[in-house]
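**Q** structure for the following, please:
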Amino acid sequence: MSHSFRLGGDLTIDRLGFGAMRLPQGRPGGPARDPESGRAVLRRAVELGVDHLDTADFYRSQNGSVRANTLIREALAPYPDTLVIATKVGPVFGPDGPGQGTAADLRPQVEANLESLGLDRLDLVYLRIGTMAPPHGESLAERFEVLAGLREEGLIRHLGISNVDAGHLAEARTIAPVAAVQNNFHLAHRDETAVLDACTRAGIAFVPFFPLGGGRADIDDPGLTKVADRHGATVHQIALAWLLALSPVTLAIPGTGSVAHLEENLTARSITLTEEDLADLV
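**A** The predicted structure is shown next:
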């Protein structure tokens, strides 16, 4: 099993990266985390070989005092040449919570990410649609065309889509190359297998968000515990190893605000699951 992936055909990254959503606050609506702890996690991640960070300008604490992009810039700029930073646009946030933005919202959102990260060009930008489940039957063409235009302008290197079904992927690919798809997917939630299969056939990165359940699902089960015991590993390490074993295009971006938890997650890179293990995880 290869531990690396060529994103968009030209950016070689480790298949186990880091998601920044947990840096500003431990849970949605929870208290803000200590910014220095977040910066320490980011610096340690890069020290341990993480070269793929997933973030968004809207990843921030409830009061806006701690922002993931600001932490990334403060901890890591000037950025290593090998570091790939992915971000996402699409959602808008108002008094009633998150909603779906329009095509007109996308350029300002891309520019906000450029400014907060201190970059002239973004490596990978996902168009995020819907809320928690893919909005089946909804067209993303108008919005994706805006991002394709920003790519032509040189503000974006590669494009991705998030929270989509196979129809959305096919539609987006008629407009511009799709380098990555980011969907809710983990051991206890495998609804997007058709999208994963389409990505595997096309060589497109499939990047599960909430790879460990995101606090919204219990991924533990007897099979997972059995395999973890067999390897002397944690259930979370095995859950990440399972994702990487599914397909050569699968990437994982577990997030945390703890250096110890970060180090535990990254140990999953050294775990190779056997056929017996995979059978226990069906």
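**Q** only C-alpha atoms from now on, for both contacts and neighbour counts.
**A** Fine.
**Q** in stretch 199-216, which residues are buried?
**A** Under the neighbour-count criterion of 16 or more other C-alpha atoms under 10 Å, stretch 199-216 has 199-200, 203-214 buried.
**Q** what sits up against that stretch?
**A** Where contact means C-alpha atoms under 8 Å, 6 or more residues apart in numbering, the residues beyond stretch 199-216 that reach it are 7-8, 178-188, 196, 219, 236, 239-240, 243, 247-254.
**Q** which of the residues you listed fall in strands?
**A** Among these, DSSP state E puts Leu7, Ala180, Val181, Gln182 in strands.
**Q** quick one: the strands in the stretch 151-282 of the chain?
**A** 156-162, 180-182, 205-206 (DSSP state E, counting those that start in this stretch).
**Q** distance to Leu281 for those strands - can I get that in a markdown table?
**A** Output for these, formatted as a markdown table (distance: least, C-alpha to C-alpha, whole Å):
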| stretch | distance to Leu281 |
| --- | --- |
| strand 156-162 | 26 |
| strand 180-182 | 22 |
| strand 205-206 | 20 |
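**Q** re the thing from before, out of the ones in strands among the contacts of stretch 199-216, who's nearest Ala68?
**A** Gln182 (18.5 Å; C-alpha to C-alpha).
**Q** which ones are touching that closest one?
**A** By C-alpha under 8 Å, 6+ apart, the contact set of Gln182 is Tyr126, Gly160, Ile161, Ser162, Asn163, Phe206, Val207, Pro208, Phe209.
**Q** and this one, so I can compare the two:
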Amino acid sequence: MSTSSTPSPSLTAAGVPRAGGAGTLGDRTVSRVGFGVMQLERLRDDPDAAVALLRRARELGVDHVDTAEFYGDGFCNRMIREAFRPEDDVVVVSKVGADPNPGGERPLRPAQRPEQLRASVEANLRSLGLDRIPVVNLRRLDTRPGLQAEGDQIVDVDDQLAVMTALRDEGKIGAIGLSGVLPENLRRALPAGIVCVQNSYNVISREFEDMLRLCRREGIAWMPFFPLGSAFPGWPKVTEVPAVAEAARALGRTPAQIGLAWLLHHAPNILLIPGTADAGHLEANIAAGAVVLDADTMAALDALDAEHS
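**A** The predicted model follows:
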């Protein structure tokens, strides 16, 4: 979990090809297919399996992981700490803006105030065992579904960026990203030097297409969550769309792999962070980085946006 450079942009520090090829995250070259660790909480009773899954991801060419202190109340961070060594050169991307809420109606509660953001960064540093977190995303509560800010949790983005840039100046974080952000707040944040944006986005849900284009122009990585749709009621799933299923049959792949591959083909600044607690699913997700979509298949998938808008 260091910040040293690797000898070849196509290879990880372990000397294996980067999953999905090479992409850019701030001033770092990383695999275009990363790993989101949220679902590792399902392995709380088997931490050895959680660590083994993370190490398997590294063996398969993944060199950036997405995490948060509020994933499993620190469990996922501790598994990252156990799994990786500095020489692995895995870029850790964490996030702040919510806190665990044990015993509450929801497992998380908003933590948007500047002092809460600072406390969350400190908590991430402790559980990850790092002196500096390479990238920290400010998880805004601008978009649905999920948590919404109320009362004193409605905080101006400029006040939040002030503490994030202070933490960067102090060396506690390396770079700043945004998550769940609206276009106007992204534009306001650009002078702070944003390196990535995490918003809901997939082949059938492209509400933030203009933001993706802005990020591409600005050299900002776009790291979509819900890349295959959402489990929230009423939100469509990519894998259930007939055109996606047809492409999967034609190419001998799974619908999930087609959905992930479309994202990689759609824009060069897209980095994926699919999550799982299953080794087979991990390998399938990483294999999506090698799927080639021809022009006709891309045209059929591109047309889905109009059908679902």
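**Q** quick TM-score on the pair, please.
**A** The TM-score (TM-score structural alignment, normalised by the length of the first structure) is 0.89; 269 aligned residues with a C-alpha RMSD of 2.1 Å.
**Q** distance to Val259 of the first structure added to the contacts of Gln182 of the first structure, as a markdown table?
**A** Formatted as a markdown table, those follow (distance: C-alpha to C-alpha, whole Å):
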| residue | distance to Val259 of the first structure |
| --- | --- |
| Tyr126 | 27 |
| Gly160 | 29 |
| Ile161 | 29 |
| Ser162 | 27 |
| Asn163 | 29 |
| Phe206 | 26 |
| Val207 | 22 |
| Pro208 | 22 |
| Phe209 | 20 |
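**Q** out of the residues you listed, which is nearest to Met132 of the first structure?
**A** Using C-alpha to C-alpha, the contacts of Gln182 of the first structure come closest to Met132 of the first structure at Asn163, 7.3 Å.
**Q** so what does Gly149 of the first structure match up with in the second structure?
**A** By TM-score structural alignment, Gly149 of the first structure lines up with Ala166 in the second structure.
**Q** one more: His186 of the first structure?
**A** In the second structure, the residue paired with His186 of the first structure is Asn202, using TM-score structural alignment.
**Q** what range in the first structure matches stretch 218-226 of the second structure?
**A** With TM-score structural alignment as the criterion, stretch 218-226 of the second structure aligns to 202-210.
**Q** how about the buried residues of stretch 199-216 of the first structure, which pair is most distant?
**A** Within these, two members stand farthest from each other by C-alpha to C-alpha: Gly203 and Gly214, at 26.1 Å.
**Q** burial count for Glu307 of the second structure?
**A** Glu307 of the second structure is flanked by 9 other residues according to other C-alpha atoms under 10 Å.
**Q** tell me the residue in the first structure aligned with it.
**A** With TM-score structural alignment as the criterion, Glu307 of the second structure matches nothing.
**Q** if I look at Glu307 of the second structure, how far off is Glu209 of the second structure?
**A** 15 Å (C-alpha to C-alpha, to the nearest Å).
**Q** same check on Phe75 of the second structure?
**A** Applying C-alpha to C-alpha to Phe75 of the second structure and Glu209 of the second structure gives a distance of 34 Å.
**Q** more neighbours: which of these two?
**A** Each of Phe75 of the second structure and Glu209 has its neighbours counted (other C-alpha under 10 Å); Phe75 has more, 22 against 12.
**Q** counterpart of the more buried one in the first structure?
**A** Taking TM-score structural alignment, Phe75 of the second structure has Arg67 as its aligned residue in the first structure.
**Q** again, but for Pro255 of the second structure
**A** So, by TM-score structural alignment, Pro255 of the second structure is matched to Val235.
**Q** could you find the closest non-adjacent residue to its match?
**A** Of all residues beyond its chain neighbours, the one nearest Val235 of the first structure is Ala228 (5.5 Å), with distances taken as C-alpha to C-alpha, 6 or more residues apart in numbering.
**Q** with Thr82 of the first structure instead?
**A** Asp51 (6.3 Å).
**Q** just checking, that neighbour touches Tyr79?
**A** No: applying C-alpha atoms under 8 Å, one finds Asp51 of the first structure not in contact with Tyr79, separated by 10.3 Å.
**Q** circling back: apart from its neighbours in sequence, what residue is nearest the match of His186 of the first structure?
**A** Leaving aside its chain neighbours, Asn202 of the second structure sits nearest to Pro227 (4.8 Å; criterion: C-alpha to C-alpha, 6+ apart).
**Q** higher neighbour count, Asp51 and Tyr79 of the first structure?
**A** Neighbours per residue, other C-alpha under 10 Å: of Asp51 of the first structure and Tyr79, the larger number sits with Asp51, 21 against 15.
**Q** tell me which residue of the second structure lines up with that one.
**A** So Asp51 of the first structure corresponds to Asp63, using TM-score structural alignment.
**Q** is it correct that that match is in contact with Val90?
**A** Yes: between Asp63 of the second structure and Val90 a contact is recorded at 4.5 Å, counting by C-alpha under 8 Å.
**Q** need the overlap of contacts for these two.
**A** The contact sets of Asp63 of the second structure and Val90 do not overlap (C-alpha under 8 Å, 6+ apart).
**Q** check the mean deviation of the helix or strand Thr12 of the first structure falls within from the second structure.
**A** Taking DSSP states H and E as the definition, one finds Thr12 of the first structure inside strand 11-14. Between strand 11-14 of the first structure and the aligned residues of the second structure, the post-superposition mean distance stands at 0.5 Å (mean C-alpha distance after the TM-score superposition for the first structure).
**Q** for that strand, buried residues please.
**A** Applying 16+ other C-alpha under 10 Å to strand 11-14 of the first structure flags Thr12, Ile13, Asp14 as buried.
**Q** what residues are up against the counterpart of Ser179 of the second structure in the first structure?
**A** Under the alignment defined by TM-score structural alignment, Ser179 of the second structure is paired with Ser162 of the first structure. Shown in contact with Ser162 of the first structure (C-alpha under 8 Å, 6+ apart): Tyr126, Leu127, Arg128, Ile129, Val181, Gln182, Asn183.
**Q** do that again at 10 Å, thanks
**A** 88-90, 125-130, 134, 168-169, 180-184, 206-209 (C-alpha atoms under 10 Å, 6 or more residues apart in numbering).
**Q** how close does the residue nearest the centre of the second structure get to Val93 of the second structure?
**A** The centroid of the second structure falls nearest to Ile273 when counting by C-alpha atoms, centre = their mean (4.5 Å). Distance from Ile273 of the second structure to Val93 of the second structure, counting by C-alpha to C-alpha: 10 Å.
**Q** joint contacts of these two?
**A** Joint contacts of Ile273 of the second structure and Val93 (C-alpha under 10 Å, 6+ apart) are Gly36, His64, Val65, Asp66, Thr67.
**Q** out of these, which is nearest to Leu54 of the second structure?
**A** For those, the nearest to Leu54 of the second structure is Val65 (9.0 Å; C-alpha to C-alpha).
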